[in-house]
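> Can you look at this prediction? I've put the sequence above it.
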Amino acid sequence: MHIIINLQPLLTPLTGIGHYTRELTLALLAQPPEAGVTVEGITGRKREPLSLDHPLLQTQSGASIGASERDSPAWQLARRYLRNPLTRKLYRWMCTQRLQLTVGQQDALYWEPNYILLPWRGRSVVTVHDLSHERYPAFHPQERVRFFSQHLPESLARATRINVVSQFTADELQALHGIDPKRIDIVPPAVSSRFFVAPEGQQPQQLRHRYQLPERFLLSVGTLEPRKNLVNVLEAFAALPLKEQADSPLLLVGMQGWGEQTYSQRVQHAFQRGTIRRLGYVPSDDLPGLYALAAGFVYVSLYEGFGMPVVEAMAAGTPVLTANTTATTEVAAGAALEVSPHDVDAIREGLHRLVADSHDQRIKAGVTRAREFTWEASAERLLGSFTQALHSA
């Protein structure tokens, strides 16, 4: 089986799709020789055989273009290049030329981990992470909605098989696109083993010093964009008694996404007091320690196809407050506090419980749930999907 992977998600600082692409690519490369799996990657620049030591597959993926820091000029250039409609079209054309070199190879299969297939006449598998652009188009830039609306239906029609990250997303594909469930395979993301290891030695103190962490704090991780529901979450936090805010400030980790957020005066005062604080983009190596040091984790998104930070926080032994809708309730499986993402009062009460209640049983259940998600199991599912694609009629 010869697998060709579009590596575009690895060319900028890794968010959910980038981590998913990298970890599953590494798992494919780790298959024993007798499995007969070979892997190539394509970018707009070149197409090449992949190995475990490829620069784009290292812990700080994208480091070869300076992406370990979100303000890197090289990263900013790549981000603009891949988001601009004209240059992205050129990039897709360049990738297509490299992809077409394999046309006619009988055991070749193209895996697109990021929604939209490149033109390709062979067998293919496409991964769809969520359909938020259809359910909540206002939560995305108009150009992104146009691009997905134009290309996703055709991509779904051409794909030999379709992968999703949750049953929720599988249900969405059936509801919104009428996809036959027999064409869909669930291949969830997983939790790296490093999230289960408590910080030790000098690391906790180094993290506290590096990010000026208070003794006790709540943590939120995710790109700062409308879908993450930060307006409601911050409004709910700012409505807590001042002592509760001061005792457990809310720290926001994540790159600035699209769209300007408008906050109430109460929330702005919390920013000024420092009871709400932005840490910005954090290197992935620091995330396990930040999760573990947090008194609680807050992730009350309006829409998620999976919600990876929920599982990462549970793996680190941190109690979680999340939404009782879309995929996060499926992923948490009863191991987290759940509230309506639309109800500010409910979120405020959830935040209060997060800092006031005892969570021993919830933490234990969260760690157990998180251990169900492994990259080895996901890679086995992915290879099963590839095999079905190669042998389908």
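Yep, it's here.
> can we go C-alpha only for contacts and neighbour counts from here?
Noted.
> hey, where'd the helices end up in the stretch 151-300 of the chain?
Applying DSSP state H, counting those that start in this stretch to the stretch 151-300 of the chain gives helices spanning 167-177, 203-211, 230-238, 242-247, 265-273, 287-293.
> can you put the ones you listed in JSON lines and add distance to F373 and mean neighbour count?
Formatted as JSON lines, the helices of the stretch 151-300 of the chain follow (distance: least, CA to CA, whole Å; neighbours: other CA atoms under 10 Å):
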{"stretch": "helix 167-177", "distance to F373": "14", "mean neighbour count": "18"}
{"stretch": "helix 203-211", "distance to F373": "26", "mean neighbour count": "13"}
{"stretch": "helix 230-238", "distance to F373": "27", "mean neighbour count": "22"}
{"stretch": "helix 242-247", "distance to F373": "33", "mean neighbour count": "16"}
{"stretch": "helix 265-273", "distance to F373": "36", "mean neighbour count": "15"}
{"stretch": "helix 287-293", "distance to F373": "16", "mean neighbour count": "23"}
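> could you redo those as a markdown table and give each row distance to G44?
A markdown table is the format used below for the helices of the stretch 151-300 of the chain (distance: least, CA to CA, whole Å):
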| stretch | distance to G44 |
| --- | --- |
| helix 167-177 | 29 |
| helix 203-211 | 36 |
| helix 230-238 | 35 |
| helix 242-247 | 47 |
| helix 265-273 | 41 |
| helix 287-293 | 30 |
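> Presented hereafter is structure B, for comparison with structure A:
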Amino acid sequence: MRIAIDLRPALKKGTGVGTYVQNLVENLAQIDQENRYFLFSSSLRDRLPRERLSLPDNFSIKDYRIPVRVLNFLWHRYRFPPVDYLIGAVDITHSPHPLMMPAKKGKRIITIHDLFFWEYPEMTKGEIKRDYLTLAELHAHLADVIIAASENTKKDIIRLLKVPEEKVRVIYDGVAESFRHRLPSQSLAFLRKQFSLDGDYLLFVGTIEPRKNLVNLLRAFQGVVKRGFGGLKLVIVGERGWRTEEFDKELQSPELKGRVVLTGYLGPEELAGLYQAARMLTFPSLGEGFGLPLVEAMASGIPIIASDTSCIPEVVGDAAILVDPYNHKEIEQAICSLLTDTELAEKLTRRGLERSCRFSWKETAKQTLQLYRQIGGGG
């Protein structure tokens, strides 16, 4: 079979959908030497560093210097040019997001991680707000198969996009094996020095944007500091997104001065180190499709406090304290419980390590390849 995968989300820093598509491709390359893969890339400026993907001969990158916005406008509005015109005829196209790659022939697969943009459009912006809201339902019905990142997302797709249940397949995301490997103590010490972390700290990983609910996390952290944990810090790993005004205002609170560390985006090794040295992951997101930081934290051996919403209970099971994300007092109490109850923290850590073994990118790729073969006639 000839399979086209939209590689564009992986061109920039690896987060979210970009992490998904990069790990999917890397692991498909390890298990499939039979089919031909065409990794479609287009951007005026961004190029995928060759060292980020080591590919066998049956994988090729088709790279075009077409601005992403221009191509998306043409694809989303006019379904032109079909990807066949650019890379030749294909049997399957796979888009790692809700909007399809247009093709004259072949089966069409889309992956939907979440429908947060559909339920909370006021918390989105740009192309997602403009195109996803108007086109997601149409593309979901045109697709031959939809991959959902969780059972919760599958239910949302059926409920919100009115898609038949038999069209939706659940294939969980994975976790990189690097998170399971302990870094040398020297590396952890260097990270602590780099970010001025001379004591215990809480960790959050994700983009600074409204749906991550960081304002309530800051309010909860202030309460923790007032309870006598003045030496504690909160480390926020992730780039600034949009609508950060309320976050920035809360950050000016006197109790937070010198206690919140904003690292920006970090690469995999630095991120793994910050997980391993943290007291816990605090993840009060208002909605997720899978929640990569959850499995990364479990694999890293730290306990978790997370929201009781969307897919999060499905992913963490009994390996986390679940809280109402809208109640910062409840988040505060959960943090204090983990800080003072060593037995509870150790129990959640053990459960998390065990549960994290359910998720691997190799299994994600294996199930995706099975799907390709089922719908593409390859076995």
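Now that the structure is in, tell me what you want to look at. These numbers were taken from a predicted model, which means no experiment stands behind them.
> Can you pull the TM-score for these?
Scored by TM-score structural alignment, normalised by the length of the second structure, the superposition of the two chains gives a TM-score of 0.87; 360 aligned residues with a CA RMSD of 2.6 Å.
> For I347 of the first structure, which of the helices of the stretch 151-300 of the first structure is the nearest?
Closest to I347 of the first structure of the helices of the stretch 151-300 of the first structure, according to CA to CA: helix 230-238, at 5.9 Å.
> Next, the mean deviation of the closest one compared to the second structure.
Here the mean offset of helix 230-238 of the first structure against the second structure after fitting is 0.9 Å, by mean CA distance after the TM-score superposition for the first structure.
> re earlier: select, out of the helices of the stretch 151-300 of the first structure, the one closest to R194 of the first structure.
Among the helices of the stretch 151-300 of the first structure, helix 287-293 comes nearest to R194 of the first structure, with 6.8 Å by CA to CA.
> For D200 of the second structure, see how far away the residue of the second structure positioned farthest from its centre is.
Distance to the chain centre peaks in the second structure at G228, reaching 34.0 Å (criterion: CA atoms, centre = their mean). Going from G228 of the second structure to D200 of the second structure by CA to CA, to the nearest Å gives 13 Å.
> sorry, back to before: now for the helices of the stretch 151-300 of the first structure, which one comes closest to G254 of the first structure?
Taking those one by one with CA to CA, helix 287-293 is closest: 10.7 Å.
> which residues in the second structure does the closest one align to?
The alignment of helix 287-293 of the first structure onto the second structure (TM-score structural alignment) covers residues 271-277.
> how much does that stretch stray from the first structure?
Using mean CA distance after the TM-score superposition for the first structure, the mean distance for stretch 271-277 of the second structure is 0.5 Å.
> Quick one: residues in contact with that stretch.
178-179, 182-183, 187-188, 191, 203, 237, 281, 296-297, 300-302 (CA atoms under 8 Å, 6 or more residues apart in numbering).
> for these, which one is nearest Y265 of the second structure?
Closest to Y265 of the second structure, out of all of the contacts of stretch 271-277 of the second structure and judged by CA to CA, is V237, at 6.1 Å.
> Could you find the closest non-adjacent residue to that closest one?
Leaving aside its chain neighbours, V237 of the second structure sits nearest to V205 (4.7 Å; criterion: CA to CA, 6 or more residues apart in numbering).
> tally of neighbours for the aligned residue in the second structure for L351 of the first structure?
If you follow L351 of the first structure across to the second structure using TM-score structural alignment, you land on I335. I335 of the second structure: 23 surrounding residues under other CA atoms under 10 Å.
> Check which helix or strand I335 of the second structure maps to.
helix 328-340 (DSSP states H and E).
> any idea how far M298 of the second structure lies from I146 of the second structure?
27 Å.
> I meant to write C357 of the second structure there.
Here C357 of the second structure is placed at a distance of 25 Å from I146 of the second structure (CA to CA).
> neighbour count winner among these two?
When C357 of the second structure and I146 are compared for neighbours, I146 comes out ahead with 30 against 14, by other CA under 10 Å.
> Quick one: residues contacting that one.
So, once contact is read as CA under 8 Å, 6+ apart, I146 of the second structure ends up touching I109, I110, T111, I112, A140, K167, V168, R169.
> Residue in the first structure paired with it?
Checking TM-score structural alignment: I146 of the second structure goes with I162.
> This completes my enquiry, with thanks.
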